[in-house]
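Asker: Just a sequence and a predicted model for now, questions to come.
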Amino acid sequence: MGHKVRVQNKLLQQLAVADPATGLANRRHWLEAAGDELERCRQVGRPACLMMIDIDHFKRINDSQGHTAGDQVIEEFAARLRHCLRAADIAGRYGGDEFAVLLPQADAGDALAVAQRALAAVRERTFGHGLHCTISVGIAAADPGLADTGAWVRKADAALYRAKAAGRDRVEIAD
């Protein structure tokens, strides 16, 4: 009985923090980690960055290939993203086809290197059903002037939208 309860508790803990489709952190858990990291940056003065990532033209995949193919792209992207990250980085599914990555103790150059690895990992191989995909990435460094985690995310999101406006399949770094 005790073993079964421990297994059930472990499963419940995993469900509380992970996105079931990708195994990455869910939005709530990722936002908590980002908030904790922003506080550490303020207290200790160490660098950190976050990346917001969108799968380019994802709606076209769902519309032309169906939601099952779209789900497969999301799962495969999450697996590829994991391989591009450093051990301390925390990737999360922010919503739909948008992902967020927290990069503790990383400056903009470190974050750019991670983002470029992710761009290459997506661009170089097809996804299930022979689909070619690209991603757009926005990067924002932690800054003492940030009001909260939401402001940090908005800063990275603005860079992401600049990447999309500039032609997609690219990285933009927030000012």
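Answerer: Noted; the coordinates are in hand.
Asker: from here on, contacts and neighbour counts on C-alpha atoms
Answerer: OK.
Asker: Next, the most centrally placed residue in the chain: secondary structure please.
Answerer: Central residue of the chain (C-alpha atoms, centre = their mean): Ala100, 2.6 Å from the mean position. Of the three states, Ala100 takes strand under DSSP: H, G, I helix; E, B strand; the rest coil.
Asker: pretty sure it is in contact with Ala91, am I right?
Answerer: Yes: using C-alpha atoms under 8 Å, Ala100 is in contact with Ala91, at 5.8 Å.
Asker: okay, now the one to match up with it:
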Amino acid sequence: MRNAPWLFAKGVVIGACGGIAMTGANHYPAVVLGLVGGYLAMTVMELTRSPAAPRLDVSSTRLSAGDRWLEFLGRHAPDWAKAAAADVELNQLIREGLRAAIDAERVRVLAVDEQGLLAPLGIPTRGGPRVEQSSPELVAIVGGGPSSVTPRAKGGYRWRFGVTDGGRVVGVVEAQTRAGSLCEKTRASIETQIEILWRAALAETSRRTQVGHDVSTGVLGRAHWLERGDAALQSAAARGEPALLMCVAVEGLRGLDDNGEMRRRDTWVDVISRTMRDVLRDDDLIGRFADDRFVILLSRMDERLGAVVARKIIARWAEASRSVGSDDAVAVRVGMTPCLKVDAETRVEHMLARAVKAVDRARSTNAPIANEPEAGAP
């Protein structure tokens, strides 16, 4: 297939143009269509040369590493394009694709944030290792250096390369394999295709974030939170884990609105949103349901631990309030409800109704925290 790279490139352009025409401004599926189009163009050429050739499996040793990679993308990239979490699915796509193409081991797909912290792509971690604490080879890659292929003492090699977007390195891919070294053209082709997919995932994640989040606080909006909340409860039910829902009410904001103190109101909203993000875990779902009400779904959490978290939120809020240096009559109350046995019938709306009832009771009794037990609980 001497003309394979040129034919693949033409397929990418044709597929991408067709994808853009069908999807409008959203180029995310267009990128996938382009890559799949390139693979299909190569397949058509091969079929016209050998009409009776049987379909080759991904694991076939008769295929080159580059062909196995393209075969894998042709089969799995369309499913990735439909995934709800583009970056998480891309992490898996890259790892499984490199295993299929080059029999890779210990594949790592690392995102590099603007502060220089490393984390698996799509899996947020708080306080991950810094780039400068990593190996010299990885530091060089993140610094904009070229990809590297180094031999391993046990045979085979280690392959590292960076992914750039917007003029900076946003990710690093590392893979080990016992196979012989890939040719430079094959490596460059795979690196380019992964970079295209990675940029598409970043763009799609950014678009979904803008659509699904509250603009002023950055937490989830109502519709997006409800959707994510039901999905989180389904996961908890499958794992047999408890869950707890909190409603956090910020009192006094409406008085600031009535007095025209919009900037001070926004300051307090920012304080409570930052307070919750500082206290809560990365996988806890925070949403804003009204100007003065936030909701939080905490997985793997019972009533006792929930009370500890609620007290931390209130204590951290008090510390942050002193830093504002204001006499505004703004206070925070927390209503919570646990679900010790999450099952397929558990709905986030039902838990939300109980949490709202709890925070209303906290207000009426002038208590900082109130709990509303689940139906049937003693």
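Answerer: Received, thanks. All values derive from a computational prediction rather than experimental measurement.
Asker: overall similarity of the pair, as a TM-score.
Answerer: The TM-score (TM-score structural alignment, normalised by the length of the first structure) is 0.86; 174 aligned residues with a C-alpha RMSD of 2.6 Å.
Asker: hang on, the earlier thing: what's the overlap in contacts for Ala100 and Ala91 of the first structure?
Answerer: Here Ala100 of the first structure and Ala91 have Trp30 as joint contacts, going by C-alpha atoms under 8 Å, 6 or more residues apart in numbering.
Asker: Now the residue nearest to the centre of the first structure. Nearest residue, chain neighbours left out?
Answerer: Met52 (4.6 Å; C-alpha to C-alpha, 6 or more residues apart in numbering).
Asker: Which position in the second structure pairs with that neighbour?
Answerer: Using TM-score structural alignment, the equivalent of Met52 of the first structure in the second structure is Cys247.
Asker: mean deviation of the host helix or strand of that match from the first structure?
Answerer: For Cys247 of the second structure, the element it lies in under DSSP states H and E is strand 243-251. Superposing on the first structure places strand 243-251 of the second structure at an average distance of 0.6 Å from its equivalents, by mean C-alpha distance after the TM-score superposition for the first structure.
Asker: Could you tell me which residues within that strand count as buried?
Answerer: Ala243, Leu244, Leu245, Met246, Cys247, Val248, Ala249, Val250 (16 or more other C-alpha atoms under 10 Å).
Asker: Surely the third one touches Val334?
Answerer: No: in terms of C-alpha under 8 Å, Leu245 of the second structure does not count as a neighbour of Val334; the distance is 10.2 Å.
Asker: Now do the same contact list for the residue of the first structure sitting at the aligned position of Val309 of the second structure.
Answerer: Applying TM-score structural alignment, one finds that Val309 of the second structure aligns to Val114 in the first structure. Each residue near Val114 of the first structure by C-alpha under 8 Å, 6+ apart is listed here: Cys84, Leu85, Arg86.
Asker: roughly how far out does the longest helix anywhere in the second structure sit from the chain middle?
Answerer: Longest helix of the second structure, by residue count under DSSP state H: helix 184-212. Its chain's C-alpha centre and that of helix 184-212 of the second structure lie 13 Å apart, by C-alpha atoms, centre = their mean, to the nearest Å.
Asker: Over to stretch 87-103 of the first structure?
Answerer: 2 Å.
Asker: What residues in the second structure pair up with it?
Answerer: Counting by TM-score structural alignment, stretch 87-103 of the first structure corresponds to 282-298 in the second structure.
Asker: ranges for the strands of the first structure?
Answerer: 48-55, 90-95, 98-104, 135-141, 171-173 (DSSP state E).
Asker: Taking strand 98-104 as reference, get the angle to the second one.
Answerer: This points to strand 90-95 of the first structure. 160 degrees (axes from the mean of the first three to the mean of the last three C-alpha atoms, to 10 degrees).
Asker: who touches strand 90-95 of the first structure?
Answerer: Residues contacting strand 90-95 of the first structure (C-alpha under 8 Å, 6+ apart): 19, 22, 24-27, 30, 82, 99-103.
Asker: what comes up buried for it?
Answerer: Ile90, Ala91, Gly92, Arg93, Tyr94.
Asker: on average, how far is it from the matching bit in the second structure?
Answerer: Strand 90-95 of the first structure sits 1.4 Å off on average (mean C-alpha distance after the TM-score superposition for the first structure).
Asker: How about the fourth one?
Answerer: Per the superposition on the second structure, strand 135-141 of the first structure and its aligned residues are separated by 0.8 Å on average (mean C-alpha distance after the TM-score superposition for the first structure).
Asker: That's all I had, so thanks and see you.
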